[in-house]
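# turn this into a structure:
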Amino acid sequence: MDTKNKLPLDRVYHWETARAGDVYMTQPMGGDTVIDFTWRRAVGEARRMASYLKSLNLPEKSRIGIVSKNCAHWILSDWAIWMAGHVSVPLYPTLNAETVRYVLEHSGCEVLFVGKLDDWDSMKAGVPDGVHCLSYPLSPPNDFKTWDDIVAKYPPMKENVESDPHELATIVYTSGSTGRPKGVMLSFENLGYASIGGTEALDITANERMLSYLPLSHVFERFVVELGSMYRGFHLYFAESLDTFVEDLKRAQPTLFLAVPRIWTKFQHGVFQKMPQEKLARLLRIPLLNRIVKRKILTNLGLQHVKFAGSGSAPLSHDILEWYRGLGLELLEGYGMSENFAYSHMTKPGRARTGYVGEPLPGVDVRISEEGEVQVKSPATMMGYYRDDEKTRETFTEDGYLRTGDKGEIDELGRLRLTGRIKEMFKTSKGKYVAPAPIENRLMSHPDIEMVCVSGANHPQPHCLVMLSEEAQRKTADEAFRKELEQSFKTLLSEVNGAVDPHEQLKFMAVVRDGWSIENDFLTPTLKLKRNVVEDAYKEMADHWYNEKQAVIWQ
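Just a heads-up that it's a prediction; the model follows:
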């Protein structure tokens, strides 16, 4: 890699002079207060914090943690850590104390930035006594040294630190859908290569606007939002809270927008609450009204200026994908992992194919193994897992390809279709293998279903567990609505079973009362289903449900 002006800090130093007075980040501070960070101010504060970190005389390449919801200081901390010659370790702001302790101890963190958090009281017991904590202006009450006091006291680091492209830049702990999270080691070259390839593939410019609200501790947001803005110099806005999300979106008026499938589903449900799906479909068929209605929907969502919208982290229902594209929103799917900094595949504008996650990004080599596994290799591929040589060896083939664990197929234009997880496939008592993901995608087309889990290992036929949308849950108290919903579920089951192989046909649908959330450990911090947790929670009821011989069962 030609490193001239290609590594993350090089880009930061470039904008510090090239666009010194331009606003880089807009941060709501509560109420009506909003702070704008110019490039000069942003880099200046990072340089001052780097001076402070250097004053601590930590060993070279010490690990420094960041636990915070998204905010301007999260990104400034990342820069300061690199400027001081250390390694950043992001932690999800929703972790429990046990996992906080595991990550901090496993990585050997010496310092921890404690930022904007909703439930610090339940997390702080996990911070080992020897860890030196620092706070942000938006941090919960604490007695730590504050960001503002430090940058007021310490002079800016004068030199522009040059990074070695092969040096460790960050350790990203996977969200851990099964077992302990693993520490993915990413180098400056990994970050730089992905950032250049991704922004060039979408022709992203300095004139874009993005709202940052998905966790920066996840590679998807960090790749596109933090690193994307560092490489192209565009304007970042931050969301204040869930309650102010609509106002935050309107302030940002984003031209690029990222969301995970659950958010796209919620947006659609919100539209259908205001206007029934059938009525909306009728209006969209009227030529004179078509354009006005589409524009109004996108404007109400705050997405009227979006030229590209992205969905990632999990598959999005084909019906929902087509619905958004029908509104004129260029909704692109992407595919990647923590292990390659989310840099693998992306749908190209005008080349989308329903059910496919796109084509390889520049420099990505992909193949399908004899077992049907997707295997990828690129300069964005991780260095390995921190302090786990055995797991690192298991994850790579002998010739250096990353084993993704996903099954897939490639079409004639090089577009990748994912057909399930190798480890998620289960065997029925008839000895037949079932891949749950494609069946779940079909079920997610129903507007009242928010989440679904297809299961059934060691049973004659699979079944599905369904969590309703919030609106549908409220309305089930109405007996007429419940009967109507049950009939629509029976129709859905019939349609799905008619489209899959006989051994994949669902015996029944169980509608669960529980909410699946991060808090009750059913979801990872990135809203992915913890399949093993969900299956274990209903395991004892499954035998009884099979014996009921009903198509739809209400828990």
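# please make it C-alpha for all contacts and neighbour counts, starting now.
Noted.
# strands of the stretch 451-555 of the chain, start to end?
463-468, 509-511, 552-554 (DSSP state E, counting those that start in this stretch).
# out of these, which gets nearest to residue 65?
Residue 65 sits nearest to strand 463-468 of all the strands of the stretch 451-555 of the chain, at 35.0 Å, using Cα to Cα.
# from the contact counts, what lies against the closest one?
strand 449-455, strand 509-511 (3 or more Cα pairs under 8 Å, 6 or more residues apart in numbering; DSSP states H and E).
# helices or strands up against the first one?
The reference is to strand 449-455. Packed against strand 449-455 by the contact rule (3+ Cα pairs under 8 Å, 6+ apart) you find helix 261-274, helix 436-443, strand 463-468, helix 531-548.
# from the middle of its chain, how far away would that strand be?
Distance, stretch centre to chain centre, for strand 449-455: 19 Å (Cα atoms, centre = their mean, to the nearest Å).
# these two touch, right, residue 151 and residue 53?
No - look at residue 151 against residue 53 with Cα atoms under 8 Å: they stay out of range, at 11.1 Å.
# and the gap between the closest residue in space to residue 125 that isn't next to it in sequence and residue 127?
Of all residues not flanking residue 125 in the chain, residue 97 sits nearest, at 5.8 Å (Cα to Cα, 6 or more residues apart in numbering). Distance, residue 97 to residue 127, by Cα to Cα, to the nearest Å: 8 Å.
# quick one on the thing from earlier: for the residue nearest to residue 125, what are its contacts?
122-127 (Cα atoms under 8 Å, 6 or more residues apart in numbering).
# and the strands of the stretch 451-555 of the chain: which comes nearest residue 171?
strand 463-468 (34.0 Å).
# what's in contact with that closest one?
448-456, 506-516.
# ok, of those, which come out buried?
Neighbour-count burial (16 or more other Cα atoms under 10 Å) applied to these gives 448-456, 506-512, 516.
# would you turn the helices and strands packed on strand 463-468 into a markdown table with distance to residue 16?
Compiled in a markdown table, these are given as follows (distance: least, Cα to Cα, whole Å):
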| stretch | distance to residue 16 |
| --- | --- |
| strand 449-455 | 44 |
| strand 509-511 | 54 |
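# I have a second one here; can you model it like the first so I can compare?
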Amino acid sequence: MSEAAAIEERPASIAVDFLARIRATPEAEAYRFPVPRPGGRDEWKSLTWAQTADRVTAIAAGLHALGVRSADRVGILSETRIDWILADLGILCSGAATTTVYPSTNADEAAFILADSGSTVVFAENQGQVDKLSGVRERLPDVRRIVTFDGAGDDEWVTTFADLEEAGRALLAKDPGLVERLIGEIERDQLATLIYTSGTTGRPKGVRLTHDAWAYQAAAQAMLAQNDENDLQYLWLPLAHSFGKVMISGQLRIGYPIAVDGRIPKLMENLAIVRPTFMAAAPRVFEKVYNTVYTRMKAESAVKQRIFRWSVAVGRRHVAATREGGTPGRVLAVQQQIADRLVFAKLRELFGGRMKGCVSGAAAISDEVAEFFEAIGVPVLQGYGLTENSAGAFVNRFGANRIGTVGLPLPGTEVMIAEDGEVLLRSPAIMTGYHNDPESTAAALSEDGWLHTGDIGELDERGVLRITDRKKDLIKTSGGKYVAPSDVEGRFKGLCPYVSNIIVHGNNRNFCSALIALDADSLKSWAAGAGEGLESMTYAELVATPQVRALIAGYVDKLNGELQRWQTIKKFEILPRDLSVEHGELTPSLKVKRPVVEKQYAVLLDKIYEDTLVH
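Have a look, this model is predicted:
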């Protein structure tokens, strides 16, 4: 079957894919999830597809019993966990639409999202989230019921997840075919998901995504996938974000199980236990592993350091030799085998030892970091998309990973580069618009269905896309020179193993500067071997020392040696703490909110440029 035919023959909704998967492999493992035990240990349990179906249909029927009907909105306010997925599938199978809310969202913004969306029922993770909603109840006139995963019911506004399922099973006992009928009534262009984008200023906008958008993503992923039901995905991404959401769509079509746990501090520990074959992550995760490996290696003996450096150099040469289908020479092939045995196999054990590769999205990953992972045998496939096109538009392929690009478009996705370099997209995954915001919708969508992404990019002769910057983030210095900050920032992350985040600044200034936040773990490892009493200092104390200033200045000098004169970082400041989601400087998908950071550190930035004349 051709790609076009496979895309055109997709079902009307992903709920149909769910039913098909249940019938095809009812006893196969569908999901794996941790159950906390005393002492901080977890016991991992599984659900088969048949067991998943039992719970999902009960949830869908339970929602129906609460009066939820076609295209009604139902919110989910929770961390990534198995209950999130079950609730979402239940909502979809009832014919309703999921409103996603990040658990870190404050009460004011949660109230806005739930009220703006018109959500009538909300799944809340625990008592803390229930209390958050109770505090703004007067602003939620449409919310009839809260369903809590872990909290207690109150026989009035709050019910438990178990009680909802029990009510659903009671209804199904009277009407066994209810959920299948509800799925059969879902129309292709019916609202399935409202995802509110975490804007840098002002209120977030609700992106309206249809049942067809997710059915398309499932069909496109199934066509590209080199994995099967024997693979295992590890899922930690926030499911309130489109990147996390898209990673649970293709599974229904392909049939592999997912191990799900959104607790980020448990990530590396869980990888060793679960031993997945692939996962998706934001670049920050890969950068942190990269930095950790390099800083730990500096504490090893001189012999081990030489072996490590030799092996990585061999790996990088091997990556270069095999790029575009090339073949390494016999000597290089033997060297690669030795490097793999001495170093790379041990590094792969950090990921459980079975990892075929990873998908990176939500922001750009530096070429240096991507080449490192390719060299050790865990290729990181960079992809590209927006919430407005349900996350998936471009992705690199296994065996054809073109580092520095976001690869080829998904089957069924069209791309066009506008005269000003902006990337335009058109596909079944494109949103129908912003909820209650026709003005923003008209600005983002053309009459013939093209989505204006706001990203600047270029296509090569093969159709491979390279994103060069955000249209609105391009810096123009007072000297009239344009600078792409993300390019400079990505280069620095590849050079400096101690950096966590960097923000290049310089719009309408006479030179470029940078605010640099360091990775606390990597910095602590460096301090442990630096002596001079540094090992006992806190992060804030360390970054104020001349030793750390000199350490980072060395990497800034290396960076400047790779840049054009007008791109170079003339001055920098090290921030007293790392950027965080809690302080509003990062989105939940770990993207930097540049305007927020620049506003927060405006005094520091102004100080950089005070009484400064740079030629």
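# need the TM-score from the superposition.
After superposition, the two chains reach a TM-score (TM-score structural alignment, normalised by the length of the first structure) of 0.92; 548 aligned residues with a Cα RMSD of 2.5 Å.
# picking up where we left off before, and in the second structure, which of the contacts of residue 97 of the first structure remain?
Compared against the second structure with both residues aligned by TM-score structural alignment, their matches' Cα atoms under 8 Å, those retain 122-123, 125-126.
# chain center to the helix or strand residue 306 of the second structure falls within: distance?
Take DSSP states H and E as the rule and residue 306 of the second structure turns out to sit in helix 302-322. Remark: helix 302-322 of the second structure is offset 30 Å from the chain centroid, using Cα atoms, centre = their mean.
# what's the next helix or strand after it packed up against?
Using DSSP H and E, the helix or strand that follows helix 302-322 of the second structure in sequence is helix 330-339. If contacts are counted by 3+ Cα pairs under 8 Å, 6+ apart, helix 330-339 of the second structure sits against helix 302-322.
# mind redoing it with 10 Å?
Applying 3 or more Cα pairs under 10 Å, 6 or more residues apart in numbering; DSSP states H and E, one finds that helix 330-339 of the second structure contacts helix 302-322, helix 367-376.
# among these, which is nearest residue 120 of the second structure?
Evaluated with Cα to Cα, these place helix 367-376 nearest to residue 120 of the second structure, the distance being 44.0 Å.
# with the first structure overlaid, report how far the closest one is off on average.
By mean Cα distance after the TM-score superposition for the first structure, the fitted helix 367-376 of the second structure averages 0.7 Å away from its aligned residues in the first structure.
# residue range for that helix in the first structure?
Under TM-score structural alignment, helix 367-376 of the second structure corresponds to residues 318-327 of the first structure.
# ok so, going back, where do the contact lists of residue 151 and residue 53 of the first structure overlap?
Residues touching both residue 151 of the first structure and residue 53 (Cα atoms under 10 Å, 6 or more residues apart in numbering) are residue 47.
# which other helices and strands does the top helix by length along the first structure contact?
Using DSSP state H to define each element, the first structure has its longest helix at helix 479-499. Where contact means 3+ Cα pairs under 10 Å, 6+ apart, helix 479-499 of the first structure is packed against helix 436-443, helix 470-475, strand 509-511, strand 552-554.
# could you check the angle strand 449-455 makes with the longest one?
Using axes from the mean of the first three to the mean of the last three Cα atoms, to 10 degrees, one finds that helix 436-443 of the first structure and strand 449-455 are set 150 degrees apart in direction.
# helix 436-443 of the first structure corresponds to what range in the second structure?
Under TM-score structural alignment, the match for helix 436-443 of the first structure is residues 485-492.
# any idea how far residue 382 of the first structure is from residue 171 of the first structure?
Taking Cα to Cα, one finds residue 382 of the first structure at 10 Å from residue 171 of the first structure.
# how about the strands of the stretch 451-555 of the first structure in CSV, adding distance to residue 199 of the first structure?
What follows is those, written out as CSV (distance: least, Cα to Cα, whole Å):
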stretch, distance to residue 199 of the first structure
strand 463-468, 37
strand 509-511, 42
strand 552-554, 46
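# looking at these, which is nearest to residue 231 of the first structure?
The nearest among those, by Cα to Cα, is strand 463-468 at 40.2 Å.
# where in the second structure does that closest one fall?
Using TM-score structural alignment, strand 463-468 of the first structure lines up with residues 513-518 of the second structure.
# mean per-residue distance, the matching stretch to the first structure?
Stretch 513-518 of the second structure, aligned to the first structure and superposed, deviates on average by 0.5 Å (mean Cα distance after the TM-score superposition for the first structure).
# many thanks, I have nothing further to ask.
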